[in-house]
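K.L.:
Fold the stuff below for me.
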Amino acid sequence: MTGTGPVEESTYDTPTRPTEVITSGPPPRRPRPLLRAALAVGTAALALTTALSHTSHTPPDPQPQPQPQPRPLPPRPTGVTSLTYAGTTGTPDLRSHSFTFRIRATLTQGPPTTLEQLSQPYDELTMTLRPPAPVVLHSGMTQSITLRITARRCTGLPIGVELPFLNVTLRNTRAIENPSYILGAAYAADLTKSLRAVCPQPARRTNQLS
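P.N.:
Modelled structure (predicted):
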């Protein structure tokens, strides 16, 4: 006997292809505020990088050099040179009508100073130096100088003069000066005593001495 049984439905679905959705038009754009912020950050970073690069490669401005100070002028010779009386040497020579004194010349500081001339102001007297002028003085140095004074005549002598002085010419790199030095009471007393010794008689003071 023939027949046909019931027909069973299949439980397997036929595979289907995914549906493609096709759209038209430009791609979506980034929101404008975010784009501006990104551009601002990028610009700032570029500016900072450029500034740092410029700073690292640019040498610093040269510092101004200090101006040299002018060299101070040396002191004037009269301000640093002193003359002091150091007493008599020996006894007056009556035959030559002469006597000798000693003085000290001292330079306290500054460049070398030259004692170019040393004289007394009285025409009746002559004076020679030992060592002879010019005498160069150095800083901190004291030079002993012997004065030999001779009476040319016994008139107009500075007997009893309270403040006899000596005329001096001093020179250094700053100036040439011509001061007068008063050597004090001891010099005045010894000068009067020595003049009286070489001109003992008042009558002789009116005569020319040879």
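K.L.:
okay, CA-based contacts and neighbour counts for the rest of this
P.N.:
OK.
K.L.:
correct me, but Cys154 touches Arg205?
P.N.:
Yes: contact criterion Cα atoms under 8 Å: Cys154 and Arg205 qualify, at 3.6 Å.
K.L.:
what about those two, which has more around it?
P.N.:
Cys154 (24 against 17; other Cα atoms under 10 Å).
K.L.:
Now do the more buried one against Ala175, distance only.
P.N.:
38 Å (Cα to Cα, to the nearest Å).
K.L.:
Strands of this structure, start to end?
P.N.:
81-88, 98-107, 113-119, 125-130, 135-137, 141-151, 165-171, 176-177, 180-182 (DSSP state E).
K.L.:
From Thr55, how far out is the closest residue to Asp93 other than its chain neighbours?
P.N.:
Nearest residue to Asp93 in three dimensions, chain neighbours excluded: Phe99, at 6.0 Å (Cα to Cα, 6 or more residues apart in numbering). When distance is defined by Cα to Cα, Phe99 is 87 Å away from Thr55.
K.L.:
one more, for comparison:
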Amino acid sequence: MTGIGPVEPGEDTLVRDALPPRPRGRLALRYERHRRTVIASGAVLVVLAGGGYLYASRSQPRPAPPPPYPSQAVDLVYVAPATGSPGATAGTYSFTVLLSVRSGPPVTVTRLTQPYDGLSVTSSPAAPFQTKSHSARKIIVTLRVTECEKAPRNPGLPFLDVTLRNARAIEAHSFILGARYAQDLSRALEVACSNHSR
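P.N.:
Modelled structure (predicted):
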């Protein structure tokens, strides 16, 4: 059986180690010093460049997200007819809504209207008024019949138009107050306009 043993150095492989060192002159020594300085400077530059890259690419703090639009932060909910509200007269219908600001900066209601020509609207508190974040405000809305001919007979999905303002934007938004509000409004308009022919 034949095998291969350890590799042994061949001829003239150790000759270089046996050569005497080359004589160095003044020029060779200056070159050697200069070469070492250049290598050291290059190493320092590499370290500085790498540090600069790491500093520049470190994770920057992210800017805070903008506040939500006012219509995205507000809920307006119909509560009930307001009994014995101040200023209630024949031909008026007062009801309570709850305006809640879920998040973001305070929201100001700058205007509150409704879409029907035969009705006018007032509110208590009167616009403009502000509601703080994470809080709710009770608003009494009073509708007054100005012309029965133009007032809705059976409003299906009546709504309130509310102009909202916060630190981000001003928006006009329509809030549908639901079936209970539609029924209560229909009854109130029927009573208010019962003496008028349509």
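K.L.:
TM-score for this pair?
P.N.:
With the length set by TM-score structural alignment, normalised by the length of structure 2, the two chains reach a TM-score of 0.69; 164 aligned residues with a Cα RMSD of 3.2 Å.
K.L.:
ok, back up a step: report how many residues lie close to the equivalent of the residue nearest to Asp93 of structure 1 over in structure 2.
P.N.:
Matched to structure 2 by TM-score structural alignment, Phe99 of structure 1 sits across from Tyr93. Around Tyr93 of structure 2 there are 24 other residues, counting by other Cα under 10 Å.
K.L.:
Test my guess that Ile176 of structure 2 contacts Asp161.
P.N.:
No: using Cα under 8 Å as the test, Ile176 of structure 2 is too far from Asp161 to be in contact (9.0 Å).
K.L.:
Report the aligned residue range of structure 1 for stretch 177-192 of structure 2.
P.N.:
Under TM-score structural alignment, the match for stretch 177-192 of structure 2 is residues 183-198.
K.L.:
What residues of that stretch count as buried?
P.N.:
183, 187-189, 191-192, 194-198 (16 or more other Cα atoms under 10 Å).
K.L.:
So for Thr50 of structure 1, which of the strands of structure 1 sits nearest?
P.N.:
Proximity to Thr50 of structure 1 (Cα to Cα) singles out strand 113-119 among the strands of structure 1, at 67.4 Å.
K.L.:
longest single helix anywhere in structure 2?
P.N.:
Of all segments of type helix in structure 2, defined using DSSP state H, the longest is helix 26-56.
K.L.:
gap between that one and the chain center?
P.N.:
Relative to its parent chain, helix 26-56 of structure 2 has a centroid offset of 50 Å by Cα atoms, centre = their mean, to the nearest Å.
K.L.:
Please spell out which residues along that helix are buried.
P.N.:
Applying 16+ other Cα under 10 Å to helix 26-56 of structure 2 flags no residue as buried.
K.L.:
From the contact counts, what lies against it?
P.N.:
With contacts taken as 3 or more Cα pairs under 8 Å, 6 or more residues apart in numbering; DSSP states H and E, helix 26-56 of structure 2 sits against no other helix or strand.
K.L.:
what's the burial count for the aligned residue in structure 1 for Ile139 of structure 2?
P.N.:
Correspondence of Ile139 of structure 2 to structure 1, assessed by TM-score structural alignment: Ile145. Using other Cα under 10 Å, the number of residues around Ile145 of structure 1 comes to 20.
K.L.:
For Glu149 of structure 2, which non-adjacent residue is spatially closest?
P.N.:
Nearest one to Glu149 of structure 2, counting by Cα to Cα, 6+ apart, is Arg198 at 5.6 Å.
K.L.:
Likewise for Val135 of structure 1?
P.N.:
That would be Leu115: by Cα to Cα, 6+ apart, it lies 5.1 Å from Val135 of structure 1.
K.L.:
The one you found -> structure 2?
P.N.:
Leu115 of structure 1 maps onto Val109 in structure 2, by TM-score structural alignment.
K.L.:
contacting residues for that match?
P.N.:
127-130, 162-165 (Cα atoms under 8 Å, 6 or more residues apart in numbering).
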